[in-house]
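In: Need coordinates for the below:
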Amino acid sequence: MLCPCGCGDSIELMVMKGVAPRWTIHADAKNRPTLHPSIWRQSGCGSHFWLKSGRVVWCRPESQVNRF
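Out: All right, here's what the predicted structure looks like:
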């Protein structure tokens, strides 16, 4: 898949059993994909997001997380 930030990079995720790291993929009734765990690009743009029901849900940067 292409990175949703718009940088143009291709993201390859392993979904086959027996490999690590591995993501699980599920499709809802409308065939929209959900991936688990989140996708966090450690190089390049550094995007960190979830794919839930076909939508990108961005993780907040550490600086925006409330600390209690």
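In: For the rest of this, base every contact and every neighbour count on C-alpha atoms.
Out: Noted.
In: Neighbours of the closest residue to Trp40 other than its chain neighbours, how many?
Out: Closest residue in space to Trp40, ignoring its immediate chain neighbours: His48 at 4.1 Å, by CA to CA, 6 or more residues apart in numbering. Other residues near His48 come to 18 when the count uses other CA atoms under 10 Å.
In: Next, the structure of the following sequence, for comparison with the previous one:
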Amino acid sequence: MRRINENIDNSLLSLKNFHDNKTTLVDLPNEILLLICRYLSPAYVLYSFYTPEKPETRLHRLIIDY
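Out: Down below sits the predicted model:
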């Protein structure tokens, strides 16, 4: 029984670590983000990714340069 509990605990720990390691759009390199932007019209790029509350982020600088 103790061994089963240890296995369950280890499995839960693995799941917790898995959920903590999330990749988001801003984690991607600039080159990949620019490839994504190529598929959108400039208006959709601004609508989708630009938020005036945080104009100094890396993503915003990339959009402005695009």
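In: Overlay the chains and give the TM-score.
Out: Remark: TM-score between the superposed chains equals 0.23 [TM-score structural alignment, normalised by the length of structure 2]; 28 aligned residues with a CA RMSD of 3.7 Å.
In: Surely the residue nearest to Trp40 of structure 1 is in contact with Val56?
Out: No. Assessed by CA atoms under 8 Å, His48 of structure 1 is found out of contact with Val56, at 9.9 Å.
In: Count the residues that sit near Lys16 of structure 2.
Out: By other CA under 10 Å, neighbour count at Lys16 of structure 2 equals 11.
In: gap between it and Asn5 of structure 2?
Out: Plainly put, Lys16 of structure 2 is 16 Å away from Asn5 of structure 2 if you go by CA to CA, to the nearest Å.
In: Check His60 of structure 2 too.
Out: Distance check for His60 of structure 2 against Asn5 of structure 2: by CA to CA, it reads 48 Å.
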